[in-house]
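Novice: I'll drop the sequence and a predicted model, then ask my questions.
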Amino acid sequence: MSRIGKQSVLIPDGVTVEVKSQTVTVKGAKGESAYTAPTCIAVEVKGNSVFVSRTDNSKHGKAMFGTVRSLINNMIIGVSQGYKKELSIEGVGYKAQLQGTDIILSLGYSHDINYSIPEGIAVEVKNGTTVSIEGIDKQLVGQVAARIRDFAPAEPYKGKGVRYVGEQIRRKEGKAVA
């Protein structure tokens, strides 16, 4: 049985959680988020806590038990504090700039890359080499950061490319000169 699913989720001050049939709606200072739980999972709010339980002993119910609890916890953290990922761009001529709802990346290709920022995500570019991605949806923030990083992941020889701030790139030695 899931150890995570058994734990209750505390609701902090300034956050409201509503459950209507299978839809869980979380509202907070940063915005509103909704999730529809599978029918094999029951969600209820008691006082300032959210409890998740299984309605049947199916394999799917057991698999989703801890997952639903974690998703609700992530929603509560998202609407109260938000999520943030930072990317660092390194390399000669490598830079990023915002243009409306798009981010334009110059990453050493013959063309610039235009990436359309999804709704609910705030992107900030600091001095052309640091990209900050913020939002209330943990999955979406991580997905946008991973997509931008995938355009030119940091390579192991010179280290140029896009990397997460704090990410260690394992460097390789170049060719040995005789």
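Specialist: The structure has been received and is ready for your questions. Numbering: from 1, shown residues only.
Novice: going by C-alpha atoms from here, please, whenever you check contacts or count neighbours.
Specialist: Fine.
Novice: from Ser8, how far off is Val52?
Specialist: Distance from Val52 to Ser8, counting by C-alpha to C-alpha, to the nearest Å: 7 Å.
Novice: what's around Ala37, how many residues?
Specialist: Here the number of neighbours of Ala37 (other C-alpha atoms under 10 Å) works out to 21.
Novice: next up, a structure to set beside the first:
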Amino acid sequence: MSRIGKKPVQVPAGVTAAVEGQTVTAKGPKGELVFVANDEVKVSFDNNAVSVVPANDSKDARAKWGMSRTMIENLFKGVKDGFERKLEINGVGYRAAMQGKNLQLSLGFSHDVVYEPPQGITIAVPKPTEIVVTGINKQQVGQVAAEIREYRGPEPYKGKGVKYAEERIVRKEGKKK
């Protein structure tokens, strides 16, 4: 039994929600998002809250129950407040800069890496060693942050590379004489 799936998702103030069959639509100050729930769960809207229940008692339906509820909750958070992911750059000569809407990264390669963000994602560089990825879709924000980190992930000896702001790099000891 899903414990998280039992709780109905309250629609926050300033957000309008609509449920049509398996489709949940949320409109808010940041934009509009749509989520189509799997046929294994039933979605209903009542008392300004969206509730999700499994369609049958199969293991597959119970597995998708809590995930569907969390996806709907993320819709409401996204259209109301949005999501952001911070990245840090460590290393001598490693830096980031904005080039119009594109992100230009100097990561020790013979060339600069230019990353073009997808539609709906905003990238900001408050400092040359800091990148902030923002958007209303949580999955898309995380994917863009992962793609930027992938260009030069943090290495364990000196900690150089692009890492998430909250990430802790487990350092290794170097060679000994």
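Specialist: Yep, that arrived. Note that the structure is a prediction, hence the values are computed from the model and not measured.
Novice: neighbour-wise, which of Val52 and Ser8 of structure 1 wins?
Specialist: Using other C-alpha under 10 Å as the criterion, Val52 of structure 1 and Ser8 rank with Val52 on top: 22 against 16.
Novice: how close does the more buried one sit to Ala42 of structure 1?
Specialist: 6 Å.
Novice: against which helices or strands is the longest helix along structure 1 packed?
Specialist: Taking DSSP state H as the criterion, structure 1 has its longest helix at helix 59-80. Contacts defined by 3 or more C-alpha pairs under 8 Å, 6 or more residues apart in numbering; DSSP states H and E place helix 59-80 of structure 1 against helix 3-6, strand 9-10, strand 23-28, strand 31-36, strand 41-46, strand 49-54, helix 138-151.
Novice: which residues in structure 2 does the strand ranked longest in structure 1 match up with?
Specialist: In structure 1, taking DSSP state E as the definition, the longest strand is strand 83-90. Strand 83-90 of structure 1 falls opposite residues 83-90 of structure 2 when the two are matched by TM-score structural alignment.
Novice: mean shift of that stretch relative to structure 1?
Specialist: Here stretch 83-90 of structure 2, set against structure 1 after superposition, deviates by a mean of 0.7 Å using mean C-alpha distance after the TM-score superposition for structure 1.
Novice: quick one: residues in contact with that stretch.
Specialist: With contacts defined as C-alpha atoms under 8 Å, 6 or more residues apart in numbering, stretch 83-90 of structure 2 is touched by 77, 95, 129-138, 141-142, 145, 149, 159-165.
Novice: what's the local residue count around Phe76 of structure 2?
Specialist: 27.
Novice: do I have it right that it meets Val11?
Specialist: Yes - counting by C-alpha atoms under 8 Å, Phe76 of structure 2 does reach Val11; the two are 6.9 Å apart.
Novice: many thanks, I have nothing further to ask.
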